[in-house]
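[1] Have a look; sequence and predicted model below, questions after that.
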Amino acid sequence: MSASIEPGTVKRALSAHAAIGLLAGAVLYILCLTGTIAVFYVEMQRLEQPNAPEMAEIAPEAVQRGVENVLAREAQEGLPATTHLYVHIPVEELPRATITTDSNAFHLDPEGNLAMPEMIEWNDFLVHLHYTLNLPSLVGITIVGIFGVMMLALSLSGVIAHPRIFRDAFRLRARNNAGVGLTDWHNRLSVWTLPFGIAIALTGALIGLATVTAYGLAESAYDGDVEAVFGPVFGAESAPDPAPAPVPDVAAALRHMASEYPEVRLTYAIVHDPLTAGQHVQMVGEHERRLIFGEYYAFDSDGAFLGTTGMADGALGQQAAASTYKLHFGNFGGVWVKIAYVVLGAALTAICATGTYIWLGKRRRRGIDEPRLRATWTGVIVGTPVALAATALARIVIGNEAPFAAIFWIGLALWIAGSIALAGRRRPLAEAPAA
């Protein structure tokens, strides 16, 4: 491989690798760390709210009762009409029945009564931090998608910049002088996790940039209709009709699924535009040994089956789009796949952390010592898990209403500022002449 790459190409790739790494390093570190933790998002929900009712399954009639109870409660409270109502069906990983609307979320008991509000704000904060960096949805997810592209570029440019990287895949030099040991670990981890890193970066970029791409296509080709862009992939919404209507028959749709598709594992029931004449019901069902997040099964408001969207057997591009989510988050194949994702995710996090230290070390060996820049980077590396721990502590002490995003970002900024201030104090002391 080394004989086929020009030295100038290697040098330019190395420069590009360092430039992209400096620009993206801090954000990628945060994304990799939070993504690694979020692999166990479902399990952490149960840990955050351990007293919520749990059940192996729930009867269709109980789900129907829960939908009616939630809609009646929101009407009594004078809340705005919800556009979507989601029923989480109990599954092995999360054996809870939960109904979420635009305004509320409630756990159900096995009979379909409203047991308690869902209180998993810390978990939601963590996922939003990973998905959007706690920024407004469209802006945040687009930025994260761009960093996914940067991560992909880092993976590929890193291979080109080190022609011997595969030949030395298992070579670890014992000495640690001049940063050799750190560089070896960075390069070895990069090789060992390369397929995983490319998969995570590519799927992250696809998920992150899908929305802004859809908006661009909608403006240029569909007169601003975003649903027309997503319709061929995820199914089109039916025409809205705001005229009042009774609660849809979700139970009938559930009974149909149990009778006609017993092999499908239902995860969600979705009611679109509930209590209007334009309402309809969708069931989301996982297929065994498939990466797709699920197939959509459509029903009218009376529970009559209308058809599927094609996530499981439609066009290859449609199936591929439906497979990006499980591949990115590792929620397939059970607990051992999740453990593998955590180990590999921790390795990616370490790669992000060590890359900038290697660059700073090279500059120091050339006589360019930048203690404040090094302190800033150390502030990011140490401050991020400390700030996350502070948010978890706030969840325990303050509760579900704690301002987790503010605690994280302000805490991280203060930690970085403290690291820089300490570096500034140490330097004058180190340079002071001896008495």
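    Received, thanks.

[2] Every contact and neighbour count from this point should use C-alpha atoms.
    Noted.

[3] other SSEs contacting the helix or strand hosting residue 70?
    Residue 70 belongs to helix 60-76 when assigned by DSSP states H and E. Applying 3 or more CA pairs under 8 Å, 6 or more residues apart in numbering; DSSP states H and E, we find helix 60-76 packed against strand 98-100, strand 114-117, helix 250-260.

[4] Show me what counts as buried in the helix or strand just after that helix.
    Downstream of helix 60-76, the next assigned helix or strand under DSSP H and E is strand 84-88. For strand 84-88, the neighbour count (16 or more other CA atoms under 10 Å) marks 85, 86, 87, 88 as buried.

[5] and here's the other structure:
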Amino acid sequence: MRQRFWFRLHGWFSLPIWLIFCFVCITGTIAVFSHELTWLTNPDARANNPDNLPAKPVAELVERVEQAYPSADVGTVITFEPYLVNAIVFTDADKPFAIAYVNQYSGEIQQINQGITFINFMRSLHGWLLFPWQSGYSVGYYLVSAMSIVMLGALVTGLIIYKRFWRSFTRPKVRVNQGRKTLLTDLHRLAGVWSIWFLMLMSLTGLWYLVQQIFWHADIDIEPHTPLVEARQLPQAGQQAPAMISFSEAMDIAHKHYPDFNGAYLMMPEHNRDMYKLMGGGDHIFYDQYSYRLAINPWTGELEEAIEPANMTALQTIQHIADPLHYGTIGGIWTKVIWFIFGLILSGMSITGFMIWGSRTVRAARQRRSPAEQQGTLAEGAH
């Protein structure tokens, strides 16, 4: 009786919403290789370097865009892996939003993109199913992150009903000659046992995304807002305005403070009290590419704020290690391959689980029909 309860709970944890769960698994698996797929499908996104040139400073790439578009207002520079171009986001008179794909080795502007990129599309599709954001939250984000509860529940109940599951590590069993149902059950169990670590990792990081969304929705800041330039530091009326430090100088200040700073998301001041906001990675493989955050005063050149792994709070640490663990970027292409394979396995488990649950449900419904009902059906068929 107890075993039947756990089996039913296992089924209802994952199977009634198996379509959404499977879709999230498949899109997440594809998102692991979003950068590589971008390189494969878009030649203009490739940072070809046949002459083996060193990468140019990002400030020089910004100058190339400003020279090509004199009235452009550059807002952000985004860098990716060495085989992808740098993305420079800007606005212009006829371009309310544009991304310049600039080869960091040759300095050539290879494409101007005014739509959504493949990387952003896949991450958005997986992260919040393209549901709109409003007032700091998205229903889709809640729906996707809540799948972590489903996954964790399915994992725990699955281990309870699969007695001595650890034997699958040393004596895996797949019976191919005993019918479709037996084969599906063996594959489902074997994949589940070998994916325990992956299921646990996806569940825990997914739970964090759910907590993070609740914080966003409740206007609770995990990281402090970048400070503003003090009003007394601004040029006064009637005085000659001092020159703001350049983007190149701001990058030099960042590298003096963090010699291993690898800029990933670099934002220019949006107004006269705003700072240079520079985010990048360092020498910590378990932290994401935004774990080093600097705020530089554009009028004085002073470093007003510096956040790094050493001075993060517990919640900030979790926030910056969740993505590398969730998407498998901690070890480059090799960990991405592992995450991709187990993502396919997890997607397959959701399908085989539904097929097993469906066959059992149909069979149980047939068995519940009384002989009288069956006779009635036969009689109606005879007429």
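    Now that the structure is in, tell me what you want to look at. Since the structure is predicted, the reported quantities are computational estimates derived from the model, not experimental observations.

[6] related to what we said a few turns ago, return the angle between stretch directions for the helix holding residue 70 of structure 1 and helix 250-260.
    160 degrees (axes from the mean of the first three to the mean of the last three CA atoms, to 10 degrees).

[7] any idea of the angle helix 60-76 of structure 1 forms with strand 84-88?
    Counting by the same axes, to 10 degrees, helix 60-76 of structure 1 lies at 140 degrees to strand 84-88.

[8] neighbouring contacts of helix 60-76 of structure 1?
    Residues from elsewhere that reach helix 60-76 of structure 1 (CA atoms under 8 Å, 6 or more residues apart in numbering): 80-81, 87, 99, 106, 108, 110-114, 247, 249-252, 254-255.

[9] sorry, back to before: the buried residues of strand 84-88 of structure 1 into JSON lines, with extra columns for distance to residue 166 of structure 1?
    Converted to JSON lines, the buried residues of strand 84-88 of structure 1 look like this (distance: CA to CA, whole Å):
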{"residue": "85", "distance to residue 166 of structure 1": "51"}
{"residue": "86", "distance to residue 166 of structure 1": "48"}
{"residue": "87", "distance to residue 166 of structure 1": "48"}
{"residue": "88", "distance to residue 166 of structure 1": "45"}
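
[10] still on that earlier bit, list buried members of the contacts of helix 60-76 of structure 1 by neighbour count.
    Looks like those have 81, 87, 99, 106, 108, 110-114, 247, 249-252, 254-255 buried, using 16+ other CA under 10 Å.

[11] what's around residue 200 of structure 2, how many residues?
    Residue 200 of structure 2 has 16 neighbouring residues, counting by other CA atoms under 10 Å.

[12] and residue 113 of structure 2, how far is that from residue 130 of structure 2?
    Distance, residue 113 of structure 2 to residue 130 of structure 2, by CA to CA, to the nearest Å: 20 Å.

[13] ok, which stretches of structure 1 are helices?
    Remark: helices assigned in structure 1 by DSSP state H are 7-38, 41-48, 60-76, 121-132, 137-161, 180-192, 194-221, 226-234, 250-260, 316-329, 335-365, 371-397, 404-431.

[14] and the last one, what other elements does it pack with?
    In this structure, helix 404-431 of structure 1 makes packing contacts with helix 121-132, helix 371-397, judged by 3+ CA pairs under 8 Å, 6+ apart.

[15] Deepest in the core, which of those helices is it.
    Ranked by mean neighbour count, those are led by helix 121-132 with a mean of 20 (mean count of other CA atoms under 10 Å).

[16] If you compare the directions of that one and helix 7-38, what angle comes out?
    Using the same axes, to 10 degrees: helix 121-132 of structure 1 against helix 7-38 is 160 degrees.

[17] elements contacting helix 121-132 of structure 1?
    helix 7-38, helix 41-48, helix 137-161, helix 371-397, helix 404-431.

[18] One more pass at 7 Å, please.
    Applying 3 or more CA pairs under 7 Å, 6 or more residues apart in numbering; DSSP states H and E, we find helix 121-132 of structure 1 packed against helix 7-38, helix 137-161, helix 404-431.

[19] of those helices, which approaches residue 126 of structure 1 most closely?
    Of all these, it is helix 7-38 that lies closest to residue 126 of structure 1, at 6.7 Å by CA to CA.
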